[in-house]
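*Asks:* What would the 3D arrangement of this be:
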Amino acid sequence: MTVTKKGRPWRTALVLGTTAALAALGAVTAVTAQAAAGCRVDYRVSSEWSGGFNADVTITNLGDAVNGWRLAWTFPASQQVTQSWNATVTAGTSSVTATNVDWNAALPAGGSVSFGFTGSRGATNPAPTVFTLNGTACTGGVTPTTGAPSPTPTTPPAGVPYSNAPDGFAGAAGTTGGAAGATVTVTSQADLERYAASSTPYVIRVGAAITVSPYGREIPVGSNKTIVGVGRNGQIVNGGFHLGAGTANVIIRNLTIRDTRVASDDPDDKDFDYDGIQMDTANRIWIDHNTITRMNDGLIDSRKDTTNLTVSWNVIAEGNKAFGIGWTDNVTARITMHHNWIHDTNVRNPSTDNVQYAHFFNNYLQNIRGYGNYSRGRTKLVIENSYYENVKDPYYRDDTAELRQSGSVCVGCTGQRETGGSAFTPSSFYSYRLDPAAQVPALLRTYAGPQAAIGQ
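*Replies:* Model (predicted):
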């Protein structure tokens, strides 16, 4: 059995077969227990904080195939599990049993399965050293090694992650939206357009489903605006928003922006060529907690040097083109994209062209037919702790772009996973917290998109 510590927190991978492979991904703590005919367990503490920790566990079956597994251990310092994912784990006791869920019950000979959990701890957090799988012991010796401590300990996911201030590049640039102006509530297209296009700052609360006429109109948005749905009531139907050249300091939150028809998968279908949110040479923009679906063209387009943009906690779904970034020869844009659930789309997830700094973390890409995160031109892209499920070409770059990836999980993916270049260091520009990749699907299924508590 081996214990290792390294300086950078590691994030969950679903299927890992050896301790060497796990250590290569940067574990904070790893433990391997092994029997000649039974099982091996890789136990990894991926992050720690005062009173708590996150851990990831991978079981490798060294014996006969099993259908239904149960892993048991006892914490040596009275640690307890408080929540878990990809397994049912007993909580509130130091004697722990983790049992399969429906979809991962089968564990063939030589196969592996993984789960994770958040736990509570006291002053110390030693790893358990004895595990049993369906009553078969996984045993071995322990040889601890230590490295540099983690420079930025993470915390567990917040119960309600609804910040009212932007983070990422939009936050670092001082985006405030319409906070300096009056608050108005609109339920008609005429009022929405009047306040959105005004030269005066406004916080515009959308309190109803507004069907846009004519079909496919992109409503112009001026500078210094917050457009926010009231609870889950705010909808923009059969239209979208356009932020034109020079538009700055805009927040779009908590809305459902949707088409009533099923989006076409044919790129040549241009009968109604409009986006959910289109930005051309805009600056200081926060797009947060929206559902954007079934647009004929792009669900989101960030074009022509739009910069200081943060796109967070959105559901971006059911379209041919999800999120295109670029349409410029310049390399000046700065973009943060985190905690977005992109699913059942084709291309541009995103396609990122000539972006000076692009930082994508804790995103969930699911059922992507065309390609995933594509770094193009002279883009410098950093991807961290994202989750890719049934994605073709999850992340890759062209010859001139840079892409650095760490801590992400790919399940059922095919095609390219290509990195290269050093890209940049996001923490040089702003602080942020990474959630473990294995938690991302459940987290976003609950908290992405419009929320009842926002805009009230």
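*Asks:* Every contact and neighbour count from this point should use C-alpha atoms.
*Replies:* Noted.
*Asks:* For the stretch 151-300 of the chain, just list every one of the strands.
*Replies:* Along the stretch 151-300 of the chain, counting by DSSP state E, counting those that start in this stretch, strands occupy 182-186, 202-206, 209-211, 218-220, 225-229, 235-237, 240-243, 248-253, 256-258, 277-280, 283-288, 291-293, 298-303.
*Asks:* Determine which residue lies closest to the centroid of this structure.
*Replies:* Nearest to the geometric centre of the chain sits Asn363, at 2.0 Å (Cα atoms, centre = their mean).
*Asks:* Quick one: residues contacting it.
*Replies:* By Cα atoms under 8 Å, 6 or more residues apart in numbering, Asn363 lies in contact with Met337, His338, His339, Asn340, Trp341, Ile342, Asn385, Ser386, Tyr387, Val440.
*Asks:* quick one: which of the residues you listed sit in strands?
*Replies:* Using DSSP state E, the subset of these located in strands is Met337, His338, Trp341, Ile342, Tyr387.
*Asks:* number of nearby residues for the second one?
*Replies:* In other words, His338. 24 (other Cα atoms under 10 Å).
*Asks:* you'd agree it is up against Val315?
*Replies:* No: applying Cα atoms under 8 Å as the test, His338 and Val315 come out as separate, 11.3 Å apart.
*Asks:* Alongside the first, I'd like the structure of this one:
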Amino acid sequence: MALRMSLVTSLTLLSAHAHAAGVSGTAFGFASGTTGGSDATPATPSDISQLSEWLTDSTPRVILIDKEFNYLGSAGQNAIDLDSSDWCGDYPSTSCDYDKEALNGIAVGSNKSIVGVGSAGVIRGKGLRLANGVKNVIIQNVHITELNPQYIWGGDAITLDGTDQIWIDHVKVSLVGRQMFVSGYEASGKVTISNSEFDGRTSWSASCDDHHYWTVLGYGKDDQVTFAGNYIHHTSGRSPKLEFNSYWHAYNNYWHNNTGHAFDVVKETKALIEGNVFSEVNTPSETDSSPGETFAVTSSDKSTCDSILGRACAVNSLESSGELSASDESVLSSWPSGESDITVLDASKVRASVLANAGVGKLGGSSGASNAVTASAPT
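*Replies:* Next comes the predicted model:
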């Protein structure tokens, strides 16, 4: 009996410690130094009203998401015509019911850590919007889902528009009407998106093939984005689309089953693509009439990347996929400083590492920092 009581007590204390721990690991890449709510006492909101209040106020907070917070009220995608534009052309109009809550994300304030507990943290029917000077925010281990998935313009999961020092880690996004992640038009500053799952499986598809088209859109100006260790699957486009004057470093990500294009890099954007796995991706990189500057590491130009960056670059892996060829050396020669604590894993180990670490409920398998994307493949 004594042994059993001791074991129960230990498990209880361990559970309480895990619940109150807050953020796991530290930010790396361009978002290094992001602390979110820092040493604020972790607390759990009781309902959606309190969650919205805590997210939007000016108090530094560590907010624990320990259950589903449901904001829901009431074969191709229809589109919600928000501004009476004519982009739908001569397509017929139809009446429909949709949730207005999803159209505008919760306006998150500065100095927040939003952390899911275990795999229980779900925000349903409402996205998160960080804008107008918001800084120092961590979003970790939360599943955002069901934002009018049947309607284009039905809602964005995570929006940045005029921010700095943002770390998005171990997040899952599924079943949204529009973008899973979007930045712009104002500068989003230094951002890291890591160990996250962008799940494009849907019954409402702009490409009419059960794959989500509107996935990741980088429209911010002067952004510096680290995109690492993510799992992007069952999409058909914009995975990501990058435009305007920004830097994106995409490494050790796993793209799987994309029936359209992954990268679409246009206008002045500089993209460094290395150590990724593209599996069953029809077009790993779109050819645009006004292309940006891209360096995608291949075996033939790896030595060039090594020499200019002064470290070992990693070759991308293509499996049952289209071509990925881009070797604009200006990307490397102008690469900004400040992307710290990164180690790029060889592509042969990426699939296993990503599947083991990306998404919600997997914080125990990695620290959420650089070692999350450099972990050895599990035996």
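*Asks:* And the TM-score between them?
*Replies:* Overlay of the two chains. TM-score (TM-score structural alignment, normalised by the length of the second structure): 0.70; 283 aligned residues with a Cα RMSD of 2.2 Å.
*Asks:* hmm, back to that, take the strands of the stretch 151-300 of the first structure and write them to CSV, including mean neighbour count and distance to Asp56 of the first structure.
*Replies:* Below are these laid out as CSV (neighbours: other Cα atoms under 10 Å; distance: least, Cα to Cα, whole Å):
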stretch, mean neighbour count, distance to Asp56 of the first structure
strand 182-186, 15, 46
strand 202-206, 25, 42
strand 209-211, 19, 43
strand 218-220, 20, 45
strand 225-229, 28, 37
strand 235-237, 23, 39
strand 240-243, 24, 42
strand 248-253, 26, 34
strand 256-258, 25, 35
strand 277-280, 22, 38
strand 283-288, 28, 29
strand 291-293, 27, 31
strand 298-303, 25, 34
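*Asks:* Can you add distance to Gly455 of the first structure and give those strands back as CSV?
*Replies:* Below are the strands of the stretch 151-300 of the first structure laid out as CSV (distance: least, Cα to Cα, whole Å):
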stretch, distance to Gly455 of the first structure
strand 182-186, 10
strand 202-206, 7
strand 209-211, 15
strand 218-220, 20
strand 225-229, 6
strand 235-237, 13
strand 240-243, 19
strand 248-253, 8
strand 256-258, 13
strand 277-280, 19
strand 283-288, 12
strand 291-293, 15
strand 298-303, 22
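*Asks:* So which of the ones you listed is nearest Ser46 of the first structure?
*Replies:* Nearest to Ser46 of the first structure among the strands of the stretch 151-300 of the first structure is strand 283-288 (27.8 Å), distances taken as Cα to Cα.
*Asks:* Could you give the residue range in the second structure aligned to that closest one?
*Replies:* Strand 283-288 of the first structure corresponds to residues 164-169 in the second structure, going by TM-score structural alignment.
*Asks:* And for stretch 132-143 of the first structure?
*Replies:* Residue correspondence for stretch 132-143 of the first structure in the second structure, counting by TM-score structural alignment: none.
*Asks:* now for Val142 of the second structure: what does it line up with in the first structure?
*Replies:* Looks like Val142 of the second structure aligns to Leu255 there (TM-score structural alignment).
*Asks:* Do I have it right that that match meets Ile287?
*Replies:* No: if you go by Cα under 8 Å, Leu255 of the first structure and Ile287 don't touch, sitting 9.8 Å apart.
*Asks:* Aligned counterpart of the residue nearest to the centre of the first structure in the second structure, please.
*Replies:* Alignment note (TM-score structural alignment): Asn363 of the first structure maps to Asn253 of the second structure.
*Asks:* now Gly181 of the first structure
*Replies:* So, by TM-score structural alignment, Gly181 of the first structure is matched to Ala40.
*Asks:* what residues are up against that match?
*Replies:* Residues near Ala40 of the second structure by Cα under 8 Å, 6+ apart: Pro60, Arg61, Val62.
*Asks:* just to revisit the earlier point, the match of Asn363 of the first structure and Ser239 of the second structure: what is the separation?
*Replies:* Distance, Asn253 of the second structure to Ser239 of the second structure, by Cα to Cα, to the nearest Å: 11 Å.
*Asks:* list residues touching both of these two?
*Replies:* Taking Cα under 8 Å, 6+ apart as the contact rule, Asn253 of the second structure and Ser239 both touch Ile232.
*Asks:* where do the helices sit along the second structure?
*Replies:* Taking DSSP state H, the helices of the second structure run over residues 2-20, 48-56, 302-309, 330-333, 350-357.
*Asks:* Which one of those helices lies nearest to Gly184 of the second structure?
*Replies:* Closest approach to Gly184 of the second structure among the helices of the second structure is made by helix 48-56 (19.9 Å; Cα to Cα).
*Asks:* That closest one vs the first structure, average offset?
*Replies:* On superposition with the first structure, the mean distance recorded for helix 48-56 of the second structure (mean Cα distance after the TM-score superposition for the first structure) is 0.7 Å.
*Asks:* packing partners for that helix?
*Replies:* Under the contact criterion of 3 or more Cα pairs under 8 Å, 6 or more residues apart in numbering; DSSP states H and E, helix 48-56 of the second structure touches strand 106-107.
*Asks:* Could you name the helices and strands sitting against the strand it packs on?
*Replies:* helix 48-56, strand 128-140.
*Asks:* Apply 6 Å and report the result again.
*Replies:* In this structure, strand 106-107 of the second structure packs against strand 128-140, with contacts taken as 3 or more Cα pairs under 6 Å, 6 or more residues apart in numbering; DSSP states H and E.
*Asks:* in the superposed pair, what's the mean gap between the strand it packs on and the first structure?
*Replies:* Mean for strand 128-140 of the second structure is 0.8 Å (mean Cα distance after the TM-score superposition for the first structure).
*Asks:* what about that strand, distance to the chain center?
*Replies:* The chain centre lies 13 Å from the centre of strand 128-140 of the second structure; the measure is Cα atoms, centre = their mean, to the nearest Å.
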